[in-house]
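Engineer: Provide a 3D model corresponding to the input given below.
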Amino acid sequence: MVKVVKKFFKEATMNPVFIGGCGRSGTTLLGAILGSHSDCLTIPEFQFKLNIIQACNHKAHFHTYTNEILKDKRFKIWRISVDAENLQENLAKSAIHTVDFFVKKYAESINSSKSPKLWIDHTPTNMKYAKTLLEVFPQAKFIHIVRDGRAVASSVMPLDWGPNTITKAASWWVEHMAYGLAAESFLGKDKIIRIKYEDLISEPEETVKNLCSYLDIEYQHLMLKATGFKVPFYTSAQHNLIGKRLDVTRLNDWEKKLASEEIEIFEILTGDFLKHLNYSLKSHSIRLTIHRVDRVKFYLQEIYIQQLNKIRNRLRFYKSQIYKLN
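Structural biologist: A predicted model of the protein is given here:
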């Protein structure tokens, strides 16, 4: 089987689809849904692709970029074998060639028997670098997935990465929403489509059919099972719902998990962003700013939890490397 896969992927030409949006907005879920299609291959988050692009733009520094890529934690999560000589050989050709090399190596590593037309990258920051990605991959298409910022905040704050307080989560969500809206404006309707996480959960068939039409692939009912991507062990805990039935009852869990004060502060700090995206406000606060004492409280809390999370994150990565050896 592996020999057949290698032969096919050596000859295959695939176009990329870049999913992006704020973290915890459903980028991985959407990747798993599209990856369930027979014409699509979903890869792990490809955060080091920008290092590849930089390396090809500054070929005098090949050795530096090669070391950075091979030492990158996100590359190690892919669990593929690439040595420095092999990597430099590909970098000497082009960024597209090198990225294609990594995609095919990943396909070989999972013994994929597909003949895909598209490879799917669900790195949330893809919207931030949409112009660069389009310049390198002119045939690419983009998907901007949007989720209620209060749900994003509720989801991300307990994790060992990202913002830890409601004030930081609010600015983080607005920042990433701005990247996405800017990408929509720059790329235009032929190159990018926006979908809502809530629509993906509450109206999955209609939403996925629209995506398939945009990507020029036929809708396949098995896509709704979202089993087209095996989550790396490193991120398995935070993606424990991937591959399970889409649950519409969880959409408003944030209303129970966030304190009323947190909801009010988030709505104050994000201004009209929620309303612009057709999300209803809950607190209806008459305040335009938050109290200085709250700013100080959340600032100190953010610093404290941030230090604890550095330890949590290192332990999680260490466990993933032990799992890799097993």
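
Engineer: when you work out contacts or count neighbours from here on, use the C-alpha atoms and nothing else.
Structural biologist: Will do.

Engineer: remind me, longest helix of the chain?
Structural biologist: When the chain is parsed with DSSP state H, its longest helix is helix 292-325.

Engineer: in that one, which residues are buried?
Structural biologist: Buried residues in helix 292-325, counted by 16 or more other Cα atoms under 10 Å: 298, 302, 305, 306, 309, 316, 317, 320, 321.

Engineer: so how far is that helix off the chain centroid?
Structural biologist: 20 Å (Cα atoms, centre = their mean, to the nearest Å).

Engineer: from the contact counts, what lies against that helix?
Structural biologist: Contacts defined by 3 or more Cα pairs under 8 Å, 6 or more residues apart in numbering; DSSP states H and E place helix 292-325 against helix 166-187.

Engineer: just the angle for the helix it packs on relative to helix 292-325, thanks.
Structural biologist: Using axes from the mean of the first three to the mean of the last three Cα atoms, to 10 degrees, the inter-axis angle of helix 166-187 relative to helix 292-325 is 70 degrees.

Engineer: quick one: buried residues of helix 166-187?
Structural biologist: Going by neighbour count (16+ other Cα under 10 Å), the buried part of helix 166-187 is 166-174, 176-181, 183-184, 187.

Engineer: which strands and helices lie in contact with that helix?
Structural biologist: helix 130-136, strand 141-146, helix 149-156, strand 192-196, helix 260-269, helix 292-325.

Engineer: tell me which of the ones you listed lies nearest to residue 284.
Structural biologist: helix 260-269 (7.7 Å; Cα to Cα).

Engineer: got the contact list for whichever helix or strand residue 88 is part of?
Structural biologist: Here residue 88, judged by DSSP states H and E, is contained in helix 84-91. Contacts with helix 84-91, where a contact means Cα atoms under 8 Å, 6 or more residues apart in numbering, come from 52, 55, 56, 62, 63, 66, 67, 70, 97, 98, 101.

Engineer: tell me who's in contact with the fourth one.
Structural biologist: Meaning residue 62. Contact analysis of residue 62 by Cα under 8 Å, 6+ apart lists 55, 56, 88, 91.

Engineer: same thing with the third one?
Structural biologist: Each residue near residue 56 by Cα under 8 Å, 6+ apart is listed here: 62, 91, 92, 94, 95.

Engineer: could you also give me the structure for this next sequence, so I can compare it with the first?
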Amino acid sequence: MQSDRPIFVIGCPRSGTTMLQLMLHSHARIAVPPETRFVVPGYYRRFTFGDLRLEVNRRRLGRWIADDRDTRFRELKLDGDRFVEDVVAGPPTLGSAFGIAFRSYAARYGKPRWGDKRPSYYHQVDMLLRLFPDAQFVHLIRDGRDCVASLKEMPWYNKDVFHAVNNWAEAIDFGRRHAKRLPADSYYELRYEDLTAAPEAELSRLCAYLGEDYDPAMAEPYHLARLTIPRQRSWHGGTHGEVTTARSGAWKERLEPWEVSLCETVLAGRLVACGYELTDAPKAGKDHVAAVEAVAGRRRRARRRQEVRDRINRFREPGPVAARLTTRQLSELTRA
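Structural biologist: Sure thing, here's the model as predicted:
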């Protein structure tokens, strides 16, 4: 039996996750929409919807997903009223409601399997596993110096280079934790540089992990990008052309010398562990290193506060949150 497990693409922003999303969406059996914004905020707002065993509460949840401006449900181009009725008729869990949205999107394309892509999901793997216990994660890793160089040039990125360095460090650190504790069939890593240099070989290995046959259309995602990604999103402009290695190592021209030193001083161990070579750049200044450490401390404390709140909140959940839609989800429910 072919898999119907959900697929989540994660990684540091500017790692090539949009390209990988398009590659997966090009597969004949897999649909991965543009980024949505209802899974994480919906999880943290779950108490406002109440006990989902009650129809009125499932309807409230469905209406929030379909109508709230921040959820980006419109990106799925689904009939909102029909979706709400599907949620009302579906299993009474939060994960099921989210899964119905993605499953409906996949059905638009006649595909049996769905995925979701949002780089920051690397922070929320535990949450996603609560919602989708059979999820498979694909972590795309790119040279941290290229990620930092690209992030600081993005019109939507309003942080400084110290935050950008932390973004990549966190993505790698979280990835290491996931690799250690998740089953081999639930977590997979690949490098942007390898994917762009040998897309057919890397995508074939990825498909084997996902339990799918390789589809040659995956290696030509630009056909799909030209139809789905607006030209005005200049930061995704590279997806409109053929897969290329031209952007690998672009940091050499895009980072200032002090920024190269900062990246290689703070990220050295992680870069080497991921297979990237260091230069002979001098050590970064103590003030720059201290700025990175200060940002890291603030972000770490904020995550810990959120984790504590969530652990406490789990004791007062009105019902289960795990989806009850896929073959494995239903079989685990039966065994329980």
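
Engineer: got a TM-score for the pair?
Structural biologist: Their TM-score after superposition, calculated using TM-score structural alignment, normalised by the length of structure 1, is reported as 0.74; 281 aligned residues with a Cα RMSD of 3.3 Å.

Engineer: thinking again about what came up before, so what's the gap between the helix holding residue 88 of structure 1 and the chain middle?
Structural biologist: With Cα atoms, centre = their mean, you get 26 Å for helix 84-91 of structure 1.

Engineer: which strands and helices lie in contact with the helix or strand that that helix is followed by?
Structural biologist: As assigned by DSSP H and E, the chain's next helix or strand after helix 84-91 of structure 1 is helix 95-109. Applying 3+ Cα pairs under 8 Å, 6+ apart, one finds that helix 95-109 of structure 1 contacts helix 2-11, strand 40-43, helix 49-57, helix 84-91.

Engineer: next one: the residue located most distally from the centre of structure 1 from residue 112 of structure 1, what distance?
Structural biologist: Among residues of structure 1, the one most distant from the C-alpha centroid is residue 286; the distance is 35.0 Å, by Cα atoms, centre = their mean. Taking Cα to Cα, to the nearest Å as the measure, residue 286 of structure 1 falls 55 Å from residue 112 of structure 1.

Engineer: returning to what we had before: in the helix holding residue 88 of structure 1, what's buried?
Structural biologist: 87, 88, 90, 91.

Engineer: how much space between the first one and residue 170 of structure 1?
Structural biologist: Meaning residue 87 of structure 1. Distance from residue 87 of structure 1 to residue 170 of structure 1, counting by Cα to Cα: 39 Å.

Engineer: what does the third one give?
Structural biologist: Distance of residue 90 of structure 1 to residue 170 of structure 1, given as Cα to Cα: 41 Å.

Engineer: and for residue 323 of structure 1?
Structural biologist: Separation of residue 323 of structure 1 from residue 170 of structure 1 (Cα to Cα): 35 Å.

Engineer: picking that back up, could you export the contacts of residue 56 of structure 1 as CSV, including distance to residue 243 of structure 1?
Structural biologist: Formatted as CSV, the contacts of residue 56 of structure 1 follow (distance: Cα to Cα, whole Å):
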residue, distance to residue 243 of structure 1
62, 39
91, 35
92, 39
94, 35
95, 32
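
Engineer: tell me the one among the residues you listed nearest to residue 43 of structure 1.
Structural biologist: When these are ranked by distance to residue 43 of structure 1 (Cα to Cα), residue 95 comes first, at 17.1 Å.

Engineer: equivalent range in structure 1 for stretch 246-253 of structure 2?
Structural biologist: The aligned range for stretch 246-253 of structure 2 in structure 1 is 249-256, by TM-score structural alignment.

Engineer: scratch that, stretch 141-157 of structure 2 is what I was asking about
Structural biologist: Here stretch 141-157 of structure 2 aligns to structure 1 at residues 146-162, judged by TM-score structural alignment.

Engineer: and residue 189 of structure 2, what pairs with it in structure 1?
Structural biologist: That one, residue 189 of structure 2, aligns with residue 194 by TM-score structural alignment.

Engineer: if I pick that match, what's in contact with it?
Structural biologist: Residues near residue 194 of structure 1 by Cα under 8 Å, 6+ apart: 143, 144, 145, 146, 184.

Engineer: among the residues you listed, which recur in structure 2?
Structural biologist: Using both residues aligned by TM-score structural alignment, their matches' Cα atoms under 8 Å, structure 2 keeps these contacts from the contacts of residue 194 of structure 1: 143, 144, 145, 146.

Engineer: now the residue nearest to the last one when sequence neighbours are not counted: how far from residue 166 of structure 1?
Structural biologist: Sequence neighbours aside, residue 196 is the residue nearest to residue 146 of structure 1 in space, at 4.8 Å (criterion: Cα to Cα, 6 or more residues apart in numbering). Residue 196 of structure 1 sits 22 Å away from residue 166 of structure 1, taking Cα to Cα as the criterion.

Engineer: what do you get for residue 149 of structure 1?
Structural biologist: Taking Cα to Cα, one finds residue 149 of structure 1 at 10 Å from residue 166 of structure 1.

Engineer: counterpart of stretch 301-313 of structure 2 in structure 1, which residues?
Structural biologist: Counting by TM-score structural alignment, stretch 301-313 of structure 2 falls onto no part of structure 1.

Engineer: corresponding residues in structure 2 for stretch 17-28 of structure 1?
Structural biologist: Going by TM-score structural alignment: stretch 17-28 of structure 1 matches residues 7-18.

Engineer: with distance to residue 37 of structure 1 added, can I get the helices and strands packed on helix 166-187 of structure 1 in TSV?
Structural biologist: Compiled in TSV, these are given as follows (distance: least, Cα to Cα, whole Å):
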stretch	distance to residue 37 of structure 1
helix 130-136	23
strand 141-146	16
helix 149-156	27
strand 192-196	18
helix 260-269	37
helix 292-325	27
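
Engineer: closest to residue 241 of structure 1 out of those?
Structural biologist: Of all those, it is helix 149-156 that lies closest to residue 241 of structure 1, at 12.7 Å by Cα to Cα.

Engineer: output the contacting helices and strands for the closest one.
Structural biologist: Going by 3+ Cα pairs under 8 Å, 6+ apart, helix 149-156 of structure 1 lies up against helix 166-187, helix 254-257.

Engineer: now the shortest one: buried residues?
Structural biologist: When you say that, I think you mean helix 254-257 of structure 1. Within helix 254-257 of structure 1, the residues that qualify as buried are residue 254, counting by 16+ other Cα under 10 Å.
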